[in-house]
Structure formats: C-alpha cells, structure tokens
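> Below: sequence and its predicted model.
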Amino acid sequence: MVYSIAIDGPAGAGKSTIAKKIAKELGFIYVDTGAMYRAVALYLMRNQIAADESAKISQACNEVNVSIEYVDGEQQVILNGENVNGFIRTEEVGMMTSASSKNKDVRMKMVELQRQLASKTSVVMDGRDIGTYVLPNADVKVYLTASSGERARRRYVELTAKGVGCDIAEIETDIIARDHQDMTREFAPLCQAEDATLVDSSDMTIDEVVDEIIKIFNQKSNA
C-alpha cells in the first residue's frame, strides 16, 4: 500500500524538520519540494535572471533538471548533475524562490516530478500547495503554522548558531513579506486545504508536532 502525507504552511513553520522526522519514523520517503524550488531559484540567480523576467524564467525551465537522491540516508539535491545542498539555504535564494515559484512553468515542471515520486512510493511531502494542488488526494493533509514572531525567533536562533549576523526584526519583516507573496500569488496560492488539519506549532516542541501528525495519520489510515 502506498501512502502520502502532505504538509503545507508558511515559511519558517518547521515543515521540513517535521516532515523529515515523520518520514524516518514511518519508513516513508521525504520529498523536499522546497529544496527543488530553491535549486531552480539558484539556477536563475547564477544566470543573472531577475525575479520579474517571466519569459526568461519560463525558458530556463527547459534548461533545468532537478532531482532528489539519497546517499547514506542523506538527501542530495541535484541541479543539472551538481549537488547543490550547500548553496540553496541562503536568505537570498529563499526570496528568489518565493518570487520565481509564482511562474506557472516552474511550478508545472516541479509538480510533474513530485507526482511521479508519490505514485511509486509512500511519501511525506511539504511545501505551500501540496494538499491543495500537488497531491489533492493525499491520505493525510496538515496545515502547519506558527506566529510570525515565533518563526522569526527560530530562524534567528538557527542563523546565530551558524555564526551568521542577523537582525530578528528584519527576519520577521522578510517572513511577513514572503507570507504575502505566497498567499497572493495567482497560481496555487498558499492556503489551508478544506480537508487539512490545522496544527499550530507556536507553543509545541518538534517531537510534540511529530507525534500529533503521526497520530492523525494512524487515525486516518486505520479508519
């Protein structure tokens, strides 16, 4: 039996961390959709294509191949044959990702690859439109969120731990701006699917969120 769990939510809600842990616990494959979009954004930045150059972005889709591989249990994001894990997690790539992912050609290419993965194996997939668009028939749909202040605090702690100088107020401003971009884009905007369960992680630990979503999955799969 092939199962799918779709986790949607705004930037900084902890979707990737949670999804990875759930996949590991259930023995599913974690599909990092955000990393796939980030790889496309990195390609655009490397080729000096701006976020508002729609035609060039659409054309670039024909030149980009993104895949996800696992080596010794570690995810590798492959962009045109190159492992780009070390380049796609910057704030600049994040902002370009939010802007470029509004392009329909970018999204259609990624969606095709993501649906292929989900049709072959049990997956946990996180992003902005998984339950609403990519996997509308997912067995479990979760909308994972947290307050903008809490999301900014988490990002601040993460960056500071890496020795990156940053300002928490600026981080929250960027998060709010990304929320607006994601929720107002024309194609497949971020929103909670009608049949998704809302999980607010503002006052929850990572393990508490993981346990809650696995409990939801067990209830649905045994129904």
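Here it is on my side, so go on. Residues are numbered from 1 along each chain as shown.
> Only C-alpha atoms from now on, for both contacts and neighbour counts.
Noted.
> need the contact list for Thr17.
Ile206 (CA atoms under 8 Å, 6 or more residues apart in numbering).
> May I ask which helix or strand encompasses it?
helix 15-26 (DSSP states H and E).
> In that helix, which residues are buried?
In terms of neighbour count (16 or more other CA atoms under 10 Å), helix 15-26 has its buried residues at Lys15, Ser16, Ile18, Ala19, Lys20, Lys21, Ile22, Ala23.
> ok, now stretch 166-185?
For stretch 166-185, by 16+ other CA under 10 Å, it's Ile168, Ile171, Glu172, Asp174, Ile175, Ile176, Arg178, Asp179, Gln181, Asp182.
> which one of those residues is nearest Ala99?
Nearest to Ala99, judged by CA to CA, of the buried residues of stretch 166-185 is Gln181 at 7.3 Å.
> So for the closest one, what's the nearest residue that isn't a sequence neighbour?
Once flanking residues are discounted, Gln181 sits nearest to Ser98: 6.9 Å by CA to CA, 6 or more residues apart in numbering.
> Comparison target, given below:
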Amino acid sequence: MPLMTSLLIAIDGPAASGKGTLARRLADYYHLPHLDTGLTYRAVAWDLLRNGQSLDDEASAIEAGRHVDLSNLDKHALSAHGVGEAASRVAVIPELRRILVDKQRDFARQPGGAVLDGRDIGTVVAPEADVKLYITASPEVRAQRRLRDIEGRGGSADVSEILADIRRRDERDMGRADSPLKPAADAHLLDTSDMSIEAAFRAARAIVDGMLAKRNGA
C-alpha cells in the first residue's frame, strides 16, 4: 500500500450501485474509518416509523436528526428495504439535511482521513476529498442486486417492484432541490454494471493509488 499521511475518499452513487460494499473494502484496505451516510437518514426514518410518526412530519424528523449518533448506527436494523424507501422521503427535508451534513463533515475531518459514501459526499459533504468516485450501474442490474441481498437475508421480493422503487428513488434523489444526487465535476466515474465487486475494487484502488503516488512524487 502506498505511503500516505491523510486520505479522504468520497464515494457517491445511486441505490444498489455497489458503492457501500466498495467503500467498506477501500476503508479496510487503507485502514480508514468508514461512514455510510445513508444510514444517518435511515436512522431518522427508522425512529419515525417505530414511533408511529408520519414521514411527512418535518419537526419530528428534524428532532430525530439532532439525536443521530454516528457511533451507534445499527446497520442490520437500518438495512431493511422499507427503511431505505422511507429514508429517501425524509432526506428531502432541508433542515434535516443541514443537521446530518454537519455530523458527516465532522466525521470526514478526523485526523488521518476517512471513507464516506452516500449521494452528496463529493459535492456537498466533503468537496475537499482527495479522491472522489461516482459509482453507478443500470437500474436493472441494481434491482437484481437488491433482490439477491433481500433473499440472502432470508426475505423475498418481486424484482419488478424493486426496479420501480429504485427508479422512484433515483428520480427523487436526483430531482431534489437541496443537494441532488450527481457526480462531482472532478469525480472518477465507475460503471459497475458488468463488474464483479473484486473488479470494481481493483479499479477504484488503482484510482486511489494513482493519486497517492502523484502526491508522494512517485
């Protein structure tokens, strides 16, 4: 692994593009802390759902956002498909986004660097990131991946419904007025539609290593 002093990696992309798995692999390889920023929005949605509150109740969502603890995000509980759809709905609330982005920025600024993945990391949360990756894949491929994930956890789902949900989420995430999903101008685009996770990891690692080699004068 190339010599480095600090490394901040920003990874963005739509749902089920593979960005989360890739972020975890890169964080492990470069020995960096990792934050799936989508879990912060899922934590808010989960809090509203379990307390019987409406996802359209902005005041409750904002209050829940203030209490999100980045050190205590239960990935297993928050990974349910329904929670992801709910999170996409609350994520359009501007004040909630400001609260959670502040928490995410604090995570990104820790000494030594970090890996963050989400939908507005390279554009809003950490525009100063050393490396920005935008991971994408076709909606059909992403729907199949989501189906395998659900079935792998013992669940069942209809792939056509998953595909429709992914398209709705893409439209909502890309069309929102506040911090829409889009690649940063200086992001490296990586389409994983025809890639295994290992191939995607090698491609991403080559980009990061290339930046580190250039920075180290190699």
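Perfect, I can see it now. In this text the structure is predicted, and so the values were computed from the model without any measurement.
> could I get the buried residues of stretch 166-185 of structure 1 as a markdown table with secondary structure?
Shown next, in a markdown table, are the buried residues of stretch 166-185 of structure 1 (DSSP: H, G, I helix; E, B strand; the rest coil):
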| residue | secondary structure |
| --- | --- |
| Ile168 | helix |
| Ile171 | helix |
| Glu172 | helix |
| Asp174 | helix |
| Ile175 | helix |
| Ile176 | helix |
| Arg178 | helix |
| Asp179 | helix |
| Gln181 | helix |
| Asp182 | helix |
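> and Asp126 of structure 1, what pairs with it in structure 2?
Superposed on structure 2 with TM-score structural alignment, Asp126 of structure 1 falls opposite Asp117.
> cool, Val199 of structure 1 as well?
Using TM-score structural alignment, Val199 of structure 1 pairs with Leu190 in structure 2.
> what element comes up after the helix or strand its match falls within heading to the C-terminus?
For Leu190 of structure 2, the host element (DSSP H and E) is strand 188-191. Once the chain leaves strand 188-191 of structure 2, the next helix or strand it forms, by DSSP H and E, is helix 197-215.
> wait, what's in contact with the closest residue to Ala41 of structure 1 other than its chain neighbours?
Nearest non-adjacent residue to Ala41 of structure 1, counting by CA to CA, 6+ apart: Thr97, 5.1 Å away. Applying CA under 8 Å, 6+ apart to Thr97 of structure 1 gives the contacts Tyr37, Arg38, Val40, Ala41.
> which of the buried residues of stretch 166-185 of structure 1 lies closest to Lys120 of structure 1?
The closest of the buried residues of stretch 166-185 of structure 1, once distances to Lys120 of structure 1 are taken by CA to CA, is Asp182, at 28.8 Å.
> from what I can see the closest one touches Pro189, true?
Yes - if you go by CA atoms under 8 Å, Asp182 of structure 1 and Pro189 touch, sitting 5.8 Å apart.
> joint contacts of those two?
Common neighbours of Asp182 of structure 1 and Pro189 (CA under 8 Å, 6+ apart) are Arg128.
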